[in-house]
Each structure stands twice: as C-alpha cells, then as structure tokens.
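S.K.: A predicted structure for the sequence below; I have some questions about it.
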Amino acid sequence: MPALTRLHHRRLREIYRSAGWPCLDPVEIELLAAGLVERIASPEGRDWLRVTPAGIELLAQTLQRNRSALDRHERLVERVAHEQARTGRLAWRGLSLRARLEGGTAVALEPVPLMPELEAPPVPPSGRWCIARPDVYSVRHTSVEAYLEPVVHEIKVRRADLHSDLRHDAKRAAYLALSRECYYVIAAGIAEPHEIPPEFGVIVAHGEQFDGPLELARPAPKRQPLIDGRLPFGVWMALARAVPVEPPLDDGQGRL
C-alpha cells in the first residue's frame, strides 16, 4: 500500500463530501490502490468515486486523532491562561489582532492626531496587514501604559503544527510586533528549544494532561513593541470587546 500523507486524507474527505467526480491524478490512483475509494460506473457511461468502508474507517480514525489533539491544545491554552491570571496579569484567549508588515517584518504604527481638521489628511501606511491570533495574550494589571509589558504565548502540542507555524514568517513577525515578550509553549518531547528561533522564549509543558510543571527552557528576549511601548488603538479596542480569563476558583493565590 502507498504511504498516505495529509494530501491523501484531505482528498479522501473531499471525495466523501462531494459527488465523487474523479480527478484522474496520482493521488486518486494511490487511494484506489489502497482500497479507500472505488470507481462506480454510471448508466451514462461516466465513472464516479465512492469512499469504501475502509476509507470511512480511516476518516473516523483521523477525526478522532484531530479531536484528541484539539482537546490537548485547548487544555494547555487554558492552563497557560490561568497561570497568567494567577500571577496578577490580565489574559485573553482567541484574540484577533492586526499588525502592519513590510517585507515580512512588522513595523510601528504612526500615531494619528485627534483633531486633524486643520491638517492634511494622513497618508495611508504602506505595507500589508497581517491578522495575528495568539493563543494567549496578556498584559500587566497596571494603571501606567508604559508598564503593560504585553506577552504572547503560542501553544503547540504537535510537532507538525509547530513546524507549520515556524514556516510563516509574517505570522511570527506579527506576534513580535504586538508583544514585548513572545513564547512558544510546547508539549514535552515534540521539539528541542534550539529548533525555535532565538527571538522567542520556550516553555515546555510536562504531563500527559499538562498537569505537570511548566518548565522555562529559554527566556524570551524583551523587545520594545510598537511606538514607545504603547499599544495601538486597534489593540485596545480588541481588548475592550473581549473578556479576560478568570483565575481558577480554587486558587488560593488570588486571595493573597
């Protein structure tokens, strides 16, 4: 049997969801050879594809593995967010934040005057915008803007997801632009700290259910985000619309 890749699994799902029109390409040939799909002749003389019981079983196994990985990912995201809240920081999950990039590098946003009636209209900035969705975004609980120290934690529990993320330079640049420190929190055993770019810190999560220690394998270098350490107005609006994570109810640290 041919070795099945993600491309084969994706094509198998597409055949299952579609009317089964053949593509007549090497991927389809290998699926046919593996017995995961079969060709059915229509009365009009045209062939179409149907997923076999073996293909259905493979789809079910893949779905179960993906759900298990998602559950582990969400479990670790919750653990990291609660740790940030427990230490007195304000933490959010699943934010969508924008950063402006030029050539794959994040650049600072120029402040716009509050009363521009007597001035020339501002020139639209060059470059392109990138949407960053950090797993955990946190700031210090302070009344001084310069002391916010925003931090991004990106969670990875599978090696394939980590390497896919590291291939997107613009995504990583957006993380760095929106934070003073940026960490990759990885499940123990999926990668070594030296595999992650040096501008990121590394935290290793131990335990099958991530109930073990969060080991600081490499601290993140502190950077100056955006302009003079200030968050742009768009980030403030995103934080205003979202609800920060509450620390666990059984956590005695919050009562100190």
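M.R.: Cool, the structure landed. Residues are numbered from 1 along each chain as shown.
S.K.: okay, CA-based contacts and neighbour counts for the rest of this
M.R.: Noted.
S.K.: From residue 171, how far out is the spatially closest residue to residue 170 that is not a sequence neighbour?
M.R.: Leaving aside its sequence neighbours, residue 170 sits nearest to residue 104 (Cα to Cα, 6 or more residues apart in numbering; 4.8 Å). Using Cα to Cα, to the nearest Å, residue 104 is found at 9 Å from residue 171.
S.K.: likewise residue 198?
M.R.: 16 Å.
S.K.: quick one: contacts for the residue nearest to residue 170?
M.R.: Applying Cα atoms under 8 Å, 6 or more residues apart in numbering to residue 104 gives the contacts 169-170, 173.
S.K.: In addition, the following structure is provided for comparison:
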Amino acid sequence: MNAFAMQDGVVGAPIGPPPPAPDIPVPPTPPATHPPTPVVDPPAVDPPLVEPGKSPPVADPPPGAIALGRLHARRLREVYRSAGWPCCDSIEVDLLAAGLLERIRSAHGHETLRVTDAGIVHIASSLVVNRAVMSRHEALVEHVAREMTRAGRVAWRGLTLRAQLPPAAEGDKPRWCIARPDVFSIRNTSVEAYAQPVVHEVKVNRADLLSDLRKPDKRAAYLDLGGECWYVLGCDARGRPIGEPDEIPAECGVMVAQGDRLVVARSAVHRALPRLPFAIWMALAKAQPVAGFDDELQELLPGLDD
C-alpha cells in the first residue's frame, strides 16, 4: 500500500463530533463591597405646628384662588333660572373669574350672563349639601312634632301664619309679617283659653342658628303666635350641640337633641294667651295636623289583660 492509498482512506473516513472540552473551573465572583455609610446627624425636623390632640390649623388658600360660598351658589341658581341680566357686583365678578359664568353679547349689544358647564357642576354639588342639611332638619322637625303629639298636643308642621310685630318707632302702627314656624302645637282641648300654643324652631346648622339670632323680628313673630317659643338645637358631626343656651335670648326656651331624646337645657318663659286670633284658627282648620298616636293600635302590656 502506497502513501496515496493511505491518504485516500483518510479522506473518505467520516468526521465525528469534536471531543468535549476539558472541564475548566470557573473562578467564583468576588462579593460586592459597599463603602461604609458615613455617620452623620439626622436631618432637622420642623417642630409641630399644633399641640398633640388638637386639630391642625386651616391652611390658607393658594394665591389667586377664589373662595366660593353660599352666596355664590345662590347667585348661580338665580342666574340659571332667570334671563341672565347682570348685577355688576363683587359676587358676579368672582363667578366670572372662576369660570362659572360667561358673558354673552347679543346682536343689539345687550350683555347677559350664562351659567357655564362648570357652573352647573357647582350648582349640583351645592344642592347635594343643601339636601343633606334639609334631610337632617326635616328629621328633627318630625321628631319634635311626634314628641308634641306624644304629650297629648295637636301639632302642625310648615304652617304659614300672620303675626303682629311691635311698631318700629313709638307712636307708629303695629306691623304685620308672615311667619313659618317649624312646629306649631296646641293642647287637645275644647276650651279656647286652655289651648296654650307653643312654637318650636329647629336648627341643625350653626351658621343658620347665628343668622336666625340676628333677626329679632322673626323671634318677635314667634312670640306673638305662641305662649312659648323654643329653639331645638341639633348636634354637629362630633356630637356637640351647635349652640349654647346662653346664646339664645332669655325669652326663649332651649332643647338639645341627644340621640332619640329631647333634653331641656332651659325652660321657656310662659305667657298666657287668652285666645287665638281668628286668622290662626282658620289656618289650623285648613292644614293637616301631624298624625298622633292611636291607643287602639298599641298592644296591651303583659298582665293587663288578666
């Protein structure tokens, strides 16, 4: 066999996979080293603005912000249900600057106001708050009326009565006004002199209470209608009365609603009324009194039917 034959045999032989590489140990990765944390003083902390246990102070509004209150919401409702004639006062300026109103100029050059979409949203949000307050007010009015019927009296809600006010100046004629007490009640009697009418004015909001106390004519009208005038005060979200008895005029009594009870904080001054005016009797005859308690619908107590 010559050298060429050996070379042909080597060329024609199949070529297999290469032999595996020898295992080479991989050196371990050295652990990462972090520089030591320098020891420094902690950052300075501002002292608290209020003492522990007390409510934080009210933050000031940001610069340029317009604080919108109940007067602004009322003006928006008035513009929405009117022709939109401008009043040109500061409330209108605030509403225009806040984007709740916009000015519309007609072809004749007349300028009117229109409530924008943002103004509609503001009206809707204010109505939600008003409905919540009215629901609490109506619930307390119903409670007072029920307590009057439980005491054997005949009670009405939302009456419109004509009351007489003292003259504005000495020598003038007496004045007349229309009063709408929350609850008006009389004794369930057939003797006119024993009727003893009583007026209850219900307040569940402190701002409403303070506004009412600044109206002496309204209080004088209630005193003219009834022999007694009571202020029934609700409580705030924390369960505290919205007013103190010392804030109510001395001629009026004070009740505080505590849960399902009406607690007398100060008795009212009783004034004897010989008779009710004929106009009040006519108003009572036309109105529907609050339904009283029916003794026949109550079950007998255990042991009474033996």
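M.R.: Received it, and whenever you're ready, just let me know what you need. Source: prediction; values computed, not measured.
S.K.: my read: residue 72 of the second structure touches residue 95, true?
M.R.: Yes: using Cα atoms under 8 Å, residue 72 of the second structure makes contact with residue 95 at a distance of 7.1 Å.
S.K.: can you count the residues close to the aligned residue in the first structure for residue 182 of the second structure?
M.R.: Matched by TM-score structural alignment, residue 182 of the second structure corresponds to residue 135 in the first structure. Residue 135 of the first structure: 23 surrounding residues under other Cα atoms under 10 Å.
S.K.: so who does residue 135 of the first structure touch?
M.R.: Counting by Cα under 8 Å, 6+ apart, residue 135 of the first structure has contacts 77, 93-95, 152-155.
S.K.: Buried only: go through those for me.
M.R.: 77, 93, 95, 152-155 (16 or more other Cα atoms under 10 Å).
S.K.: Can you pick out the most distant pair from these?
M.R.: Greatest spatial distance in those: 95 and 155, 13.8 Å, computed using Cα to Cα.
S.K.: Quick check: residue 189 of the second structure vs residue 277 of the second structure, distance?
M.R.: Taking Cα to Cα, one finds residue 189 of the second structure at 16 Å from residue 277 of the second structure.
S.K.: equivalent range in the second structure for stretch 61-72 of the first structure?
M.R.: Counting by TM-score structural alignment, stretch 61-72 of the first structure corresponds to residues 125-136.
S.K.: With stretch 148-159 of the first structure instead?
M.R.: Going by TM-score structural alignment: stretch 148-159 of the first structure matches residues 195-206.
S.K.: Can you pull out the residues in contact with the matching stretch?
M.R.: 133, 136-137, 140-141, 144, 181-189, 209, 222-223, 225-236, 242-243, 272-273, 275.
S.K.: if we can go back for a sec, which of the residues in the match of stretch 61-72 of the first structure are classified as buried?
M.R.: By neighbour count on 16+ other Cα under 10 Å, the buried set for stretch 125-136 of the second structure is residue 126.
S.K.: Distance from that stretch to the middle of the chain?
M.R.: Remark: stretch 125-136 of the second structure is offset 6 Å from the chain centroid, using Cα atoms, centre = their mean, to the nearest Å.
S.K.: Excluding residues flanking it in the chain, which one is nearest residue 41 of the first structure?
M.R.: Once flanking residues are discounted, residue 41 of the first structure sits nearest to residue 47: 4.4 Å by Cα to Cα, 6+ apart.
S.K.: Pull the contacting residues for the one you found.
M.R.: 21-22, 39-41.
S.K.: repeat that for 10 Å
M.R.: 20-22, 38-41 (Cα atoms under 10 Å, 6 or more residues apart in numbering).
S.K.: Now list the buried members of those residues.
M.R.: 20, 38-39.
S.K.: Tabulate these in a markdown table, adding columns for distance to residue 245 of the first structure and secondary structure.
M.R.: Converted to a markdown table, those look like this (distance: Cα to Cα, whole Å; DSSP: H, G, I helix; E, B strand; the rest coil):
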| residue | distance to residue 245 of the first structure | secondary structure |
| --- | --- | --- |
| 20 | 45 | coil |
| 38 | 50 | strand |
| 39 | 52 | strand |
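S.K.: Which one of these is nearest to residue 130 of the first structure?
M.R.: Once Cα to Cα is applied, the member of these that ends up nearest residue 130 of the first structure is residue 20, at 36.3 Å.
S.K.: who are the neighbours in contact with that closest one?
M.R.: When contacts are counted by Cα under 10 Å, 6+ apart, residue 20 of the first structure touches 12, 14, 37-40, 47-51.
S.K.: Keep only those of those residues that are in helices.
M.R.: Counting by DSSP state H, the contacts of residue 20 of the first structure place 12, 14 in helices.
S.K.: Going by distance to residue 240 of the first structure, which of the contacts of residue 20 of the first structure wins?
M.R.: Using Cα to Cα, the contacts of residue 20 of the first structure come closest to residue 240 of the first structure at residue 14, 39.6 Å.
S.K.: Show me what the closest one aligns to in the second structure.
M.R.: So, by TM-score structural alignment, residue 14 of the first structure is matched to residue 78.
S.K.: give the contact list for the nearest residue in space to residue 153 of the second structure that is not next to it in sequence.
M.R.: The shortest distance from residue 153 of the second structure to any non-neighbouring residue, by Cα to Cα, 6+ apart, is to residue 187 (4.5 Å). Counting by Cα under 10 Å, 6+ apart, residue 187 of the second structure makes contact with 148-149, 151-155, 194-198.
S.K.: mapped onto the first structure, which of these hold?
M.R.: Compared against the first structure with both residues aligned by TM-score structural alignment, their matches' Cα atoms under 10 Å, the contacts of residue 187 of the second structure retain 148-149, 151-155, 194-198.
S.K.: Now name the helix or strand holding residue 137 of the first structure.
M.R.: Element membership of residue 137 of the first structure, judged by DSSP states H and E, is strand 136-140.
S.K.: Have a look at how far, on average, that strand is from the second structure.
M.R.: Superposing on the second structure and averaging over aligned pairs (mean Cα distance after the TM-score superposition for the first structure), strand 136-140 of the first structure comes out at 1.1 Å.
S.K.: now do stretch 65-76 of the first structure
M.R.: Mean for stretch 65-76 of the first structure is 1.3 Å (mean Cα distance after the TM-score superposition for the first structure).
S.K.: Could I have the buried ones of the contacts of stretch 195-206 of the second structure as ChimeraX selection syntax?
M.R.: Only the buried entries of the contacts of stretch 195-206 of the second structure go into this ChimeraX selection, using 16+ other Cα under 10 Å:
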select :137,140,141,144,181,182,183,184,185,186,187,209,222,223,225,226,227,228,229,230,231,232,233,234,235,242,243,273
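S.K.: Looking at the contacts of stretch 195-206 of the second structure, which are in strands?
M.R.: If you go by DSSP state E, the contacts of stretch 195-206 of the second structure have 183-187, 228-233 in strands.
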